[in-house]
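> attaching a predicted model along with its sequence, questions to come.
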Amino acid sequence: MPCKFCSKPYSSAGSTLDVVKQIKSIVDHFGPQLSTEERSLLSIAYKNITNTLRNSWRIVDTLHKVQSTRKGPVHLIQRQRQRIETELIGVCKDIIRLLDRELLPAASEGEETVFYSKLKGDYCRYLAELGQKRERDRYAELSLKAYRSAYKHALATLHPLHPTRLGLALNFSVFYHDIKQSPERACHLAKSAFDDAVLSVNASDPGMDQTLRDSMAILQLLKDDIILWSGEMKD
């Protein structure tokens, strides 16, 4: 699909930052009603940026913990970890501002609202992973509120096999496991979404074939997490 702003096809050669700037330009010039492809590009661009930073942060944080046990100099590692944290926090807050000010207020009922609310829950969750206690608690609450709103809307408007509904269930259950430290609630939510999707397969119409194929990978991830978290509860 051509870009509204430049009237040319999107190019995969551009950097993720270029994609973010281009989507923001579309919002500024044409309004916040993005196409499905534009929403996907925005999500992938921010995900690529934050995944790189989160992986780097985990590596540096592990090095910091190892070095601390050896009572060696850690100031350089601390400085690098702080630099990554600052950049990651800035990116997360940037997309949350875009969602709150532009995209969510203009979102249509159904998949679009669920998609944006899920994104807000995701990036508030990332901030909750990083912050000190007060900030961590604040962003955990914002993440929970966004996920709950998205899930309530998804149950009312989206088919149980819809990839956006399943992706939301996957990330919401991860929130309960990682942030709330509750494998029981995480497993319950994941299993409920998985069972609803499986039960709806026979009732789906022929037009759901493509959706079913798109959803299979998420169903497998849900199944893997259910097995993992069930094992944790037994332990």
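Thanks, I have the structure now.
> alpha carbons only for contacts and neighbour counts from here, please
Will do.
> what's the longest helix in this structure?
The single longest helix within the chain, with elements called by DSSP state H, is helix 36-69.
> which element is the residue positioned nearest the centre of the chain on?
The geometric centre of the chain, computed from its C-alpha atoms, lies nearest to Asp122 (CA atoms, centre = their mean), at 3.7 Å. For Asp122, the host element (DSSP states H and E) is helix 111-130.
> could you do Leu168 as well?
Per DSSP H and E, Leu168 falls inside helix 163-178.
> hmm, who's touching that helix?
Residues outside helix 163-178 that contact it (CA atoms under 8 Å, 6 or more residues apart in numbering): 111, 114-115, 118, 122, 125, 144, 147, 150-151, 154-155, 158-160, 182-183, 185-187, 189-190, 193-194, 211, 214-215, 218-219, 221-222.
> which of these fall within helices?
Among the contacts of helix 163-178, DSSP H puts 111, 114-115, 118, 122, 125, 144, 147, 150-151, 154-155, 183, 185-187, 189-190, 193-194, 211, 214-215, 218-219, 221-222 in helices.
> next one for the comparison:
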Amino acid sequence: MMPTEASREDNVYMAKLAEQAERYEEMVEFMEKVAKTVDAEELTVEERNLLVVAYKNVFGAWRASWRIISSIEQKEERCENEDHVSIIKEHRGKIEEELSKIRDGILDLLDSPLIPLY
């Protein structure tokens, strides 16, 4: 069990474990902790790669969900099944909100010390 205040190395290790288990949302959480510990030093190449893999997979899964839901929505619209269309639109909206949160998360990290100002 990890201590309450996990070290940078512990978080990187846990991110690697999460990647192997294909638990990308957890991987994002661990890599966000690593990124937020960066003060004067930069992320290592390995840490940057882990961060990219984590966000790519989380965002990719939600994007795939959005595409599927949008496709079903179009099908239901063609069938003029308005009851289903309204339910699907509501669900698609929830997916879009989650995509926005993920996008905002990575943008917040990029606005932090990850990208030094020159």
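Sure, I can see it. Being a predicted model, the structure only gives us computed values, none of them experimental.
> quick TM-score on the pair, please.
Superposed pair, TM-score by TM-score structural alignment, normalised by the length of the second structure: 0.75. Supporting alignment: 105 aligned residues with a CA RMSD of 2.4 Å.
> now restrict the contacts of helix 163-178 of the first structure to buried residues only.
The neighbour-count test (16 or more other CA atoms under 10 Å) applied to those identifies 111, 114-115, 118, 122, 125, 144, 147, 150-151, 154, 158-160, 182-183, 185-187, 189-190, 193-194, 215, 218-219, 221-222 as buried.
> which SS state does Lys71 of the first structure fall under?
Following DSSP: H, G, I helix; E, B strand; the rest coil, Lys71 of the first structure is assigned to coil.
> how far away is Ile68 of the second structure from Arg23 of the second structure?
Per CA to CA, to the nearest Å, Ile68 of the second structure is found 21 Å from Arg23 of the second structure.
> likewise for Ser65 of the second structure?
17 Å.
> cool, and Trp66 of the second structure?
19 Å.
> of those two, who's got more company?
Higher neighbour count among Trp66 of the second structure and Arg23: Trp66, with 19 against 16, using other CA atoms under 10 Å.
> trace that one over to the first structure, please.
Taking TM-score structural alignment, Trp66 of the second structure has Trp57 as its aligned residue in the first structure.
> now do the same contact list for its match.
Neighbouring residues of Trp57 of the first structure by CA under 8 Å, 6+ apart: Arg81, Ile84, Glu85.
> and Ala15 of the second structure, by the same measure?
Glu26, Met27, Val28, Phe30, Met31, Leu50.
> now for Leu127 of the first structure: which residues touch it?
Going by CA under 8 Å, 6+ apart, Leu127 of the first structure touches Ile89, Cys92, Arg136, Tyr139.
> quick one: map the second one onto the second structure.
Taking TM-score structural alignment, the alignment pairs Cys92 of the first structure with Arg103 from the second structure.
> okay, and its match sits in which element?
Counting by DSSP H and E, Arg103 of the second structure is part of helix 82-111.
> I'd like to know which elements that helix is packed against.
Judged by 3 or more CA pairs under 8 Å, 6 or more residues apart in numbering; DSSP states H and E, helix 82-111 of the second structure is in contact with helix 24-36, helix 45-78.
> so which bits of the longest helix of the first structure are buried?
Those buried within helix 36-69 of the first structure under the rule 16+ other CA under 10 Å are 38-39, 41-43, 45-47, 49-50, 53-54, 56-57, 60-61, 64.
> so Leu114 of the second structure sits against Leu43, correct?
Yes: with contact defined as CA atoms under 8 Å, Leu114 of the second structure counts as touching Leu43 (7.3 Å).
> what residue of the second structure matches up with Thr113 of the first structure?
For Thr113 of the first structure, no residue is aligned by TM-score structural alignment.
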